[in-house]
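>>> The sequence and its predicted three-dimensional model are supplied below.
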Amino acid sequence: MPTCPRCHQAVDSQVVNCPYCRTPLKAFGHPGIPLHRATGDEPLCKTCTYHLDDSCTYPQRPYATECTLYQNIEQKRLEEEQRQKSRSPAVGLQNWLKRNQSLLLILGLLLVCFLIALSHV
């Protein structure tokens, strides 16, 4: 369960405002849009991918302490590393084998039937 950034009380993930201190937790009162907040004195922009590639349109840039567009650079790097690992041939073959187990079973049965037919000839 997430916690309020101001009072650190546990709150439901769908609440718009903290029930204890009334801090807004979602953007523009919408429960589907999270509102990211800086935890220290540093603005969010310094660690945001949108600021890094200069595609940010947020009006408070580069000093935003609250943002709905925020995407952490480190998180993106970790996701990219995971994608790179999953692209290796061994992992690709493993995934293919998992997805096509029934096809492999049918091919195996056909091979056994073919070998039995050859042994009776």
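Yes, it's here.
>>> rest of the way, CA atoms for contacts and neighbours
Will do.
>>> Which helix runs longest in this structure?
In the chain, taking DSSP state H as the definition, the longest helix is helix 101-119.
>>> Which residues does that one contact?
Helix 101-119 is contacted from outside by residue 97, using Cα atoms under 8 Å, 6 or more residues apart in numbering.
>>> try this one next to it:
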Amino acid sequence: MATVSCPRCHQLVDNQAISCPYCRTTLKAYGHPGIPLHRATGDGYLCETCTYQVDDTCNFPQRPYAKDCTLYQNIEETKLDLEQQHHSNGFAVNVKTWVKRNQTWLLLLGLLLVCLLFVIATS
């Protein structure tokens, strides 16, 4: 059983728990164990470090003073994930991107190659 710490009373609770059995703090949004509820720590707001605040796509009513949010996405974690993906799959991603970008030319080259082989085979 995986556990997490309650943000209010700091007791260990099941990570699927909807509310803390000790202090009754809501841990999951809308009473659903699959929807995490992100909470701000200290006096700060979640919006200060949220991707949706930075790109101005947030439509949360409590914006920019949200203390808890279901859609929160830390901008630093997002940047780090993108950087890791870029570095870990560098060559493979570059080849796939190049193939997608030049798909028409590759198909034409393949057709020319098939025609050339057909001409050589029938001569």
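Received it, and whenever you're ready, just let me know what you need. These numbers were taken from a predicted model, which means no experiment stands behind them.
>>> The spatially most central residue of structure 1 and residue 72 of structure 1, how far apart?
The C-alpha lying nearest the average C-alpha coordinate of structure 1 belongs to residue 79 (Cα atoms, centre = their mean; 7.4 Å). Distance, residue 79 of structure 1 to residue 72 of structure 1, using Cα to Cα, to the nearest Å: 11 Å.
>>> And the helices in structure 1?
49-52, 73-86, 89-99, 101-119.
>>> chain center to the longest helix of structure 1, what's the gap?
Its chain's C-alpha centre lies 41 Å from the corresponding centre of helix 101-119 of structure 1 when counted by Cα atoms, centre = their mean, to the nearest Å.
>>> Could you tell me where it falls in structure 2?
Under TM-score structural alignment, helix 101-119 of structure 1 corresponds to no residues of structure 2.
>>> again with stretch 69-82 of structure 1
Counting by TM-score structural alignment, stretch 69-82 of structure 1 corresponds to residues 71-84.
>>> How about stretch 39-49 of structure 1?
Per TM-score structural alignment, the counterpart of stretch 39-49 of structure 1 in structure 2 is residues 41-51.
>>> Residues in contact with that stretch: which ones?
Under Cα under 8 Å, 6+ apart, the answer for stretch 41-51 of structure 2 is 39-40, 53, 63-69, 72-76, 78.
>>> Show me what counts as buried in that stretch.
For stretch 41-51 of structure 2, the neighbour count (16 or more other Cα atoms under 10 Å) marks 45-51 as buried.
>>> Going by distance to residue 32 of structure 2, which of these wins?
Nearest to residue 32 of structure 2 among these: residue 46, at 21.1 Å, using Cα to Cα.
>>> excluding its backbone neighbours, what's nearest that closest one?
Nearest residue to residue 46 of structure 2, sequence neighbours excluded (Cα to Cα, 6 or more residues apart in numbering): residue 40, at 5.3 Å.
>>> Same question for residue 32 of structure 2.
residue 18 is the one closest to residue 32 of structure 2 (Cα to Cα, 6+ apart), at 6.7 Å.
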